[in-house]
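**Student:** Sequence below, structure please.
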Amino acid sequence: MLQDTFGRRFYYLRLSITDVCNFRCQYCLPDGYEGQAQTFLSVNEIDTLVKGFAGMGTCKIRVTGGEPTLRKDVSDIVAACAATPGIQKVAMTTHGGKLASHAKSLADAGLSQVNISLDSLDPAQFALISGQDKLNAVLDGVNEALIQGMSVKVNTVLLRPFAESQLSTFLDWLKDMPVTVRFIELMETGQHKAFFKSHHTSAEPFLARLKAAGWEVLKRGADAGPAVELQHPDYAGRIGFIMPYSSDFCSSCNRLRVTALGKLHLCLFSDNGLPLRDYLLRGDVSGLQGFITEKLADKKVSHYLQDGVTGITKNLSMLGG
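**Tutor:** Sure, this is the predicted structure:
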């Protein structure tokens, strides 16, 4: 079992397969993708990586980007993860713009959960935040994922001055929509410090308001993310809040991250990535496991976001969030 010096166990790997994204979200890539052509991890390398993590107790893989559906072999990657002994759940985070056409092949490959970035249900507001007039395409992706039997979560970044309208419209939507909407506090990154200062708002008042309105907090699973999730008997869907600036946020950390170039990040806001690719190219599972176990001793107790530390993370597309 992967465990750090603070007793935290790591059941969950976030695996980026590309840093390319074709959306222009204000809080991530407002000027569009500006990276250079690179050789991302192959299916064979990913197979070695996942075997290594699964052999050390990891049971959940989340495929991320950038935008993972921009890779033509995305279904092959999901299938390789799902076929690995010990892996019980394969999930994906996507902007959802191409999900309607990919949902069936992804479900057939073994994808059981999808998280879709959807910051507004208002077409004009959605286009303003995401840089793309594709709200209907994303909503089609939500519906198709549900048809394919996937568990669907919607990720919404709380942004001042939109937060009140975001909460109101999504609450109405959840009356009949069997998905979980997770409101995520905007996180500071290296390229967007000014945007953070002008748009960050705390989720705490919204969480308190829902508790007062009869929403009940659910118990968190061992492989679950950091969200506080709530349910209400009058709603088909659920609400979640991800609050990285809360005092105890890092105490429940249960995930590690690997970039599309094969670097291990012990935290989303770490100072550097640790190279794994030599092990992956050789198919060296035991060497990979030894290296990860050794380096895990360096994982810090906190991300230190509350102190304005953003590490190497220029934007969230670099590491898949």
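
**Student:** from here on, contacts and neighbour counts on C-alpha atoms
**Tutor:** Fine.

**Student:** Could you pull up the residues touching the closest residue to residue 124 other than its chain neighbours?
**Tutor:** Ranked by C-alpha to C-alpha, 6 or more residues apart in numbering and with sequence neighbours excluded, the top spatial neighbour of residue 124 is residue 133, at 7.7 Å. By C-alpha atoms under 8 Å, 6 or more residues apart in numbering, the residues touching residue 133 are 123-124, 126-127.

**Student:** Pipe those into CSV and attach secondary structure per row.
**Tutor:** Listed next are the contacts of residue 133 as CSV, based on DSSP: H, G, I helix; E, B strand; the rest coil:
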residue, secondary structure
123, helix
124, helix
126, helix
127, helix
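
**Student:** next up, for comparison:
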Amino acid sequence: MIATAPVPSQPALVDAHGRTIRYLRISVTDRCDLRCRYCMAETMTFLPRRALLALEEIAIIAERFIARGVTKIRLTGGEPLVRRDVGELARRLGARIGRGLDELTLTTNGTRLAGHAAALHAAGVRRVNVSLDTLHPDRFRFITRHGDLAQVLDGIVAARAAGLAVKINTVALAGLNEDEIPSILAWCTSEGHDLSLIETMPLGAIDEDRVDRFVPLTRVFERLATDFDLIRDAHRTGGPARYWRVAGTNTRLGLISPLTANFCDGCNRMRLTTEGKLYACLGHDEQVDLKAALRGGGVAALDAAIDHALAIKPARHAFAIGPGAAPAVARHMSVTGG
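**Tutor:** Purely as a prediction, here's the structure:
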């Protein structure tokens, strides 16, 4: 039986390096209905459903983080919208907006967004990040192995119609979409979307060599700067991106570059997996089992486990891409959450 009685607020979430944790990313499932080549192997083994946190447990953990100072929560996966009760979770957490929580967001591949956009807005979500690496249907199908671009674009239209701001997340991939990135940014400016470009991260074994696909964002930015008037912007969302505004538009361009411009000094994040493991860093294996703590000792044990995670959070990740280099960690991005 899970103890849910109120417990006095604990000290703020400050790690051993003096960084205050304000941002929790929650992977509600490791499952995804796509198989993007840079993220997953074509054949994946997912967690059995009995291993996952129950919705009530996710909510209790999230609410405890809010009580200790987290102001932003992102629901992610895998693909969060494949979990049937994700709408109920969004409603429960959305009810905390203005009562400790400033923002509730969601990252999605967009395939199911059209059917969920209105409910997400009603729950309190005001922005979604949509993973989209190309605007060419055939290329999209190749990158995702079987995806339908039209579904994603319909989802984006539905999101905007429901009142959700949309930020596009694009992983820069040599030989796949590097040539298209200026066109993607131009499309974002015409549609009123922000765009975040991301360097591919060495997480989990995949069927391809990441060295062949890695594109440094320094190179991408140099190309974009010749086509667009980019003005440095001090805007921060609580994530690792550095921002520029595209002059004459409402679009911001964000760069997330874990390999060419390490951003760990300002890290304010922790990640909760769908099975209840709290990872202090995306690029390390240090974690604590919040599911075991909650089920074994209730909220007091949960607080103690969170404190332990703060103590072991490393100063920086150890990402590296090169010939023969193994992934930084064995788990795939879909396990920890984007």
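
**Student:** where does the TM-score land?
**Tutor:** After superposition, the two chains reach a TM-score (TM-score structural alignment, normalised by the length of the first structure) of 0.93; 320 aligned residues with a C-alpha RMSD of 2.0 Å.

**Student:** hmm, back to that, by neighbour count, sort out the buried ones in the contacts of residue 133 of the first structure.
**Tutor:** With burial judged by 16 or more other C-alpha atoms under 10 Å, the buried subset of the contacts of residue 133 of the first structure is 126-127.

**Student:** Tell me the one of the contacts of residue 133 of the first structure nearest residue 59 of the first structure?
**Tutor:** Closest approach to residue 59 of the first structure among the contacts of residue 133 of the first structure (C-alpha to C-alpha): residue 126, at 34.2 Å.

**Student:** Excluding chain neighbours, what is closest to the closest one?
**Tutor:** Per C-alpha to C-alpha, 6+ apart, closest to residue 126 of the first structure is residue 120, 5.0 Å.

**Student:** my read is residue 196 of the second structure is in a strand, agree?
**Tutor:** Yes: note on residue 196 of the second structure: a strand contains this position according to three-state DSSP.

**Student:** who's in contact with it?
**Tutor:** Contacts of residue 196 of the second structure by C-alpha under 8 Å, 6+ apart are 167-170, 241, 253-256.

**Student:** what does residue 316 of the second structure align to in the first structure?
**Tutor:** Under the alignment by TM-score structural alignment, residue 316 of the second structure pairs with residue 302 in the first structure.

**Student:** and if you look at residue 100 of the second structure?
**Tutor:** Residue 100 of the second structure maps onto residue 86 in the first structure when the alignment is built from TM-score structural alignment.

**Student:** Can you give me the neighbour number for that match?
**Tutor:** 18 (other C-alpha atoms under 10 Å).

**Student:** That one against residue 53, yeah?
**Tutor:** No: using C-alpha atoms under 8 Å, residue 86 of the first structure is not in contact with residue 53; the gap is 9.2 Å.

**Student:** hmm, back to that, let me know the secondary structure of the match of residue 100 of the second structure.
**Tutor:** For residue 86 of the first structure, the assignment made with three-state DSSP gives coil.

**Student:** I'd like the contacts of residue 196 of the second structure as TSV, with distance to residue 211 of the second structure and neighbour count appended.
**Tutor:** Converted to TSV, the contacts of residue 196 of the second structure look like this (distance: C-alpha to C-alpha, whole Å; neighbours: other C-alpha atoms under 10 Å):
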residue	distance to residue 211 of the second structure	neighbour count
167	27	24
168	24	24
169	21	22
170	18	23
241	22	19
253	25	25
254	23	23
255	20	22
256	18	23
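
**Student:** out of the residues you listed, which are inside strands?
**Tutor:** The strands in this structure, assigned by DSSP state E, contain 167-170, 253-256 from those.

**Student:** hang on, the earlier thing: burial measure for the alignment partner in the second structure of the residue nearest to residue 126 of the first structure, as a count.
**Tutor:** Alignment note: residue 120 of the first structure maps to residue 134 in the second structure; criterion TM-score structural alignment. By other C-alpha under 10 Å, 22 other residues sit near residue 134 of the second structure.

**Student:** Now residue 134 of the second structure: which helix or strand?
**Tutor:** Assigned by DSSP states H and E, residue 134 of the second structure belongs to no helix or strand.

**Student:** show me where the first structure has helices.
**Tutor:** 43-54, 74-82, 99-109, 123-130, 135-147, 163-174, 193-199, 204-212, 277-282, 285-295 (DSSP state H).
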